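*Asks:* Give me a model of this one.
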Amino acid sequence: MGESETMKTEKEYEYWLASLHGISSAKKRLLKEIFHSARAVFNIEETARTSCWFLTETEKETLKAQQKETILDDKCRAWERARKQGICLTCWGDLDYPEKLIGIAKPPYAFFGTGTDCFSFSKVTAAIVGARDATAYGRQMAYEFGRELAKAGMEIVSGMARGIDAKGLEGAFAAGGRHCAVLGCGVDLCYPKENRMLYQKLQRKGALLSEYVPGTPPLAGNFPPRNRIISALSDVVLVMEARKRSGSLITADFALEQGIDVYALPGPVTSSLSQGCHQLIRQGAGILISPEEFLSDLPYKLQKLLIKFSEKSNENEIMLESPEKLLYSVLSLEPKNIQKIEEELSLTRGEIMEGLLNLEMNGWIQEVSKNDYIRLK
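*Replies:* Alright, predicted model coming up:
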């Protein structure tokens, strides 16, 4: 081992392994698990390399050819340039590696990010995806859902493509909060170029993420695989417009494989851009009618998280713990029966009765007739 090699950090070796072409992400993960670190992978000798049964002969030769200090030095310089641009790197096994990616079928070995809290996904997240050549209707609905979901405290995830992806993020930023995009190129590249302002906003107030090494161009083959990351980072996926065969349906398929709920926006039956959404609805996807209805339809555990992390600042908002706040949110000035409340919230009858009693005693709601309630404030 040379003197210069001993001065290098583990992150530099991780960058070397991440940028190694010709070996899949799955095999890089296996190499790190077997040898315990990227530094150890760089230093494995002929006997150990030969014993790697999961590598083909070509892959073993590829690894051997990259185990040179001159190549490592080049990668170290590249990583230093990326680091100075504010780019972060987390790799399989690192403490800050996103937990949401660990259990998917093909988790990336390396994950690059730039922006605010790049690899933090503690809040409720929703992917808003759809057609690039979206209609005015699709763009409007993407913007409205992005804005209203962000107001409710959700983080929006998308691929930052033109059309639906961009409009969903624009709406989300209009309401404030942190949002992110998963790119099909390096995080140091803005693609498409027309989204430059959105890219810069994500750098300042959100996060740009990619499994691809900085400098990787937006090749067509990069985009379908990145959709598995968009869905995995999301608690729910919203498809706003999509053709029968589209990247949005690939994202929806990944979501279903990962056990994530999918919702689709209905549109004109004559529109080819709604055919993919209608196909999803026929297959059992939820129907997007309005942001309010979507939010009330969320599973109870996600509604609880929204209450915990909501960034809404409303002077008339009552400071209540769940389930009281959930109950109050579904009531209005129109009487609502307890049976209807049960249908809208995943609460037991006992929790509902106790919550309604507490709200009524504190003057927030009133029982106007038997089991019919209205809000007073």
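*Asks:* Please count neighbours and contacts with C-alpha atoms only from this point.
*Replies:* Will do.
*Asks:* Could I get the full set of strands for the stretch 201-350 of the chain?
*Replies:* Secondary structure of the stretch 201-350 of the chain by DSSP state E, counting those that start in this stretch: the strands cover 207-210, 236-239, 261-264, 286-287, 336-337.
*Asks:* I'd like those written out as JSON lines, with distance to residue 30 and mean neighbour count added.
*Replies:* Shown next, in JSON lines, are these (distance: least, Cα to Cα, whole Å; neighbours: other Cα atoms under 10 Å):
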{"stretch": "strand 207-210", "distance to residue 30": "20", "mean neighbour count": "27"}
{"stretch": "strand 236-239", "distance to residue 30": "30", "mean neighbour count": "27"}
{"stretch": "strand 261-264", "distance to residue 30": "30", "mean neighbour count": "24"}
{"stretch": "strand 286-287", "distance to residue 30": "38", "mean neighbour count": "18"}
{"stretch": "strand 336-337", "distance to residue 30": "56", "mean neighbour count": "18"}
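*Asks:* now the other sequence, so there's something to compare against:
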Amino acid sequence: MGEGHAYWDAKASVDYDSKLSSTVDVAAKTGGNWTITGSVSLGSSMSVTTGYTAKGPYFGKQWKVPIKYTKYKETWKCGGNNSFTRYVIKPGKYTIPAGGATGKYGKDVSSKDGSGSWDAPKSHRAYVTRGSYFQLSKNRSIKFSGAVSAYGVSLGGSTGYDRDHKQRITAGDKSSYKHYIWGKMAAPRASRASSIPTRAATLLACVLLVSCSASPSGGKALDAEGSQSSGTVGNTHAKVGQTWYFALPVPNNISGKSIEITGASVVDPPKGLKVLGYAAYNVNDTEGLPLLALGGESDTPDFAHLKDYAKSEVKVSPKKQSDIFFQAKIRITSPPRKNIEHCQFQYRQGGQEFTQILDCEMELKVS
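*Replies:* This next block holds a predicted model:
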């Protein structure tokens, strides 16, 4: 179960391989109506790869995999002749039916894209430079209502993304407009995203999912839910000598007290990537969040002429997401041996100093 979108100059891919990792509702009926009584996590080895690759532009479809369901009858007796009957529908393992498909297209969701929905504020938008990608590769997806129909009963389901369950959207090479990823109702995180073309920019879209990351240094005020923490942003055709701008996770204060961010940085940059410095900008000044931008490109903001908010503390109110994002300026000095994986934030709250580690994976592969 997954969903991919690609609008203008974009390609969408969904991979579901190596093992099944889904959570699906369990339904029961006592009397005349079916009700959802809980859910079951499914996990099994798979010897197949299923999904779709590089679909688009102007594509938006869900992907479904076959799961075997069992319907059984329970009879309960409570002394004497008192008894009642309950019917249960329960999911089992990933099973390819005889002569059936390993997976198939589901609902067409391309209607989620289009110019009729372009009313999202700039804080809800993110973009990558041409030829780059954003990939969801960790944590659980949103729950799809009606993801499964078994014995005439509609059940919900969600999929856990990991190294074997991936969803990627890749920007094309056209330079006439920015390649946007965005969420209509909220900042890119636990919602379906949409995409549309406008005079100012033409957009592409993907599903952006809830994510979680560890906080080994004790800080807990920052929420790890966000586009950067739920996947990987990258470019597989980078070159030695290039300068890239990488956006760290946008600070979202989930606590009941204000925080003042005093610093943000990449944790243990890999060999081959040299961090030249850090800065902080307002998403309204950059026309959205530049997840990954290449120096010298037409769609890269002129950062040198924008206000750098990192020169002072960045205050984030309680229960609010900041419009200010921190950014690392990175030069490729040799082919990187691994990805950037974590970022850390230093902040003050209630007179105490905290450090918090967030997931923020970035790949630059030299072609």
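*Asks:* TM-score for these two?
*Replies:* A TM-score of 0.28 describes the superposed chains when it is computed by TM-score structural alignment, normalised by the length of the second structure; 171 aligned residues with a Cα RMSD of 6.9 Å.
*Asks:* The strands of the stretch 201-350 of the first structure into TSV, with extra columns for distance to residue 254 of the first structure?
*Replies:* Formatted as TSV, the strands of the stretch 201-350 of the first structure follow (distance: least, Cα to Cα, whole Å):
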stretch	distance to residue 254 of the first structure
strand 207-210	17
strand 236-239	10
strand 261-264	10
strand 286-287	16
strand 336-337	38
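*Asks:* closest one to residue 180 of the first structure among these?
*Replies:* Nearest to residue 180 of the first structure, of all the strands of the stretch 201-350 of the first structure, is strand 207-210, at 4.5 Å by Cα to Cα.
*Asks:* Can you tell me which helices and strands the closest one packs against?
*Replies:* In this structure, strand 207-210 of the first structure packs against strand 110-115, strand 180-182, with contacts taken as 3 or more Cα pairs under 8 Å, 6 or more residues apart in numbering; DSSP states H and E.
*Asks:* Deepest-packed of those, please.
*Replies:* Compared across these, strand 180-182 shows the largest average neighbour count, a mean of 27 (mean count of other Cα atoms under 10 Å).
*Asks:* The helix or strand that contains residue 86 of the second structure packs against which elements?
*Replies:* Remark: residue 86 of the second structure resides in strand 83-94, with elements defined by DSSP states H and E. Contacts defined by 3+ Cα pairs under 8 Å, 6+ apart place strand 83-94 of the second structure against strand 10-29, strand 34-55, strand 67-77.
*Asks:* looking at the ones you listed, which is closest to residue 325 of the second structure?
*Replies:* Closest among those, once you apply Cα to Cα, is strand 10-29, at 25.3 Å.
*Asks:* surely residue 180 of the second structure meets residue 126?
*Replies:* Yes - Residue 180 of the second structure is within contact range of residue 126, at 5.6 Å (criterion: Cα atoms under 8 Å).
*Asks:* residue ranges of the helices in the stretch 101-250 of the first structure, please?
*Replies:* 136-151, 164-174, 196-205, 223-232, 247-257 (DSSP state H, counting those that start in this stretch).
*Asks:* Report the buried residues of the first one.
*Replies:* For helix 136-151 of the first structure, burial by neighbour count (16 or more other Cα atoms under 10 Å) applies to 138-151.
*Asks:* again with the second one
*Replies:* If you call a residue buried by 16+ other Cα under 10 Å, then helix 164-174 of the first structure has these buried ones: 164, 165, 166, 167, 168, 169, 170, 171, 172, 173.
*Asks:* Apart from its neighbours in sequence, what residue is nearest the second one?
*Replies:* Across the structure, with Cα to Cα, 6 or more residues apart in numbering as the measure, the residue nearest residue 165 of the first structure apart from its sequence neighbours is residue 129 (5.1 Å).
*Asks:* tell me, how many neighbours does the one you found end up with?
*Replies:* Residues near residue 129 of the first structure, counting by other Cα atoms under 10 Å, number 34.
*Asks:* Residue 249 is in contact with that one, correct?
*Replies:* No - using Cα under 8 Å, residue 129 of the first structure makes no contact with residue 249, being 9.3 Å away.
*Asks:* Just give me the residues shared between the contact sets of the two.
*Replies:* Residues touching both residue 129 of the first structure and residue 249 by Cα atoms under 8 Å, 6 or more residues apart in numbering: residue 239.
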